[in-house]
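> got a structure for you, letters missing:
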């Protein structure tokens, strides 16, 4: 699956949950214990309920070899796309070009 696309970005937790952990034959609980974080916190990231932090991205890179920069770029792309799609989000009006 192509996880890094601009048109339909996915939360990086999906990559970790569907590809990284199964590759190592690890459960969410095993990964959380190894990473030193609470299982519910990791589960929330892997299920797209909370954002992936830079710290967690670095921990995942150290533990599993997945590139932290790629994960954070995925998170940023996902967050921007989601924010732009929010109909309740009020954005500033465009500033006119100087004459």
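Sure thing, it's come through. The shown structure was predicted, so the numbers you read here are calculated from the model rather than taken from an experiment.
> for the rest of this, base every contact and every neighbour count on C-alpha atoms.
Fine.
> what residue lies at the spatial centre of this structure?
residue 12 (3.3 Å; Cα atoms, centre = their mean).
> contact partners for it?
With contact taken as Cα atoms under 8 Å, 6 or more residues apart in numbering, residue 12 is in contact with 3, 46, 48, 52, 71, 72, 74, 75.
> comparison target below:
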């Protein structure tokens, strides 16, 4: 996937990392309170933070509402993470596909 050359070699960032490292500490709220406001279980919030669950469109809508940002921010983070992760996993398979000229 062609992209920013400054990012080449860097591991993709899961939205849970941003949530864990930046957003939640800045809120200053207990995770139980955040989960309650989002209408999800504390375990679900923990699993997203731990990068075990993706940020779904429904979760992106919840995050956008609670944090005052666009749900597209969260969906785009997840999409970029998924594409970069899958591209690395499929490198050999993708390399075997001969492109056609448009």
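Thanks, I have it. Please read all numbers here as calculations on a predicted model, not as lab measurements.
> overlay them and tell me the TM-score.
Once the chains are overlaid, their TM-score stands at 0.77 when taken by TM-score structural alignment, normalised by the length of structure 1; 94 aligned residues with a Cα RMSD of 2.5 Å.
> if we can go back for a sec, residue 47 of structure 1 versus the residue nearest to the centre of structure 1, what's the distance?
Computed as Cα to Cα, to the nearest Å, the residue 12 of structure 1 to residue 47 of structure 1 distance reads 9 Å.
> which position in structure 2 pairs with the residue nearest to the centre of structure 1?
Residue 12 of structure 1 is assigned residue 15 in structure 2 as its aligned equivalent, the criterion being TM-score structural alignment.
> what's the neighbour count on residue 6 of structure 1?
As a burial measure, residue 6 of structure 1 scores 11 neighbours (other Cα atoms under 10 Å).
> what residue in structure 1 is paired with residue 48 of structure 2?
Under the pairing rule here (TM-score structural alignment), the equivalent of residue 48 of structure 2 within structure 1 is residue 45.
> these two touch, right, its match and residue 52?
Yes - under the criterion of Cα atoms under 8 Å, residue 45 of structure 1 lies in contact with residue 52, with a separation of 6.0 Å.
> can you give me the strands for structure 1?
Counting by DSSP state E, structure 1 has no strands to list.
> and the longest helix for it?
Looking only at structure 1 and at elements set by DSSP state H, the helix with the highest residue count is helix 68-85.
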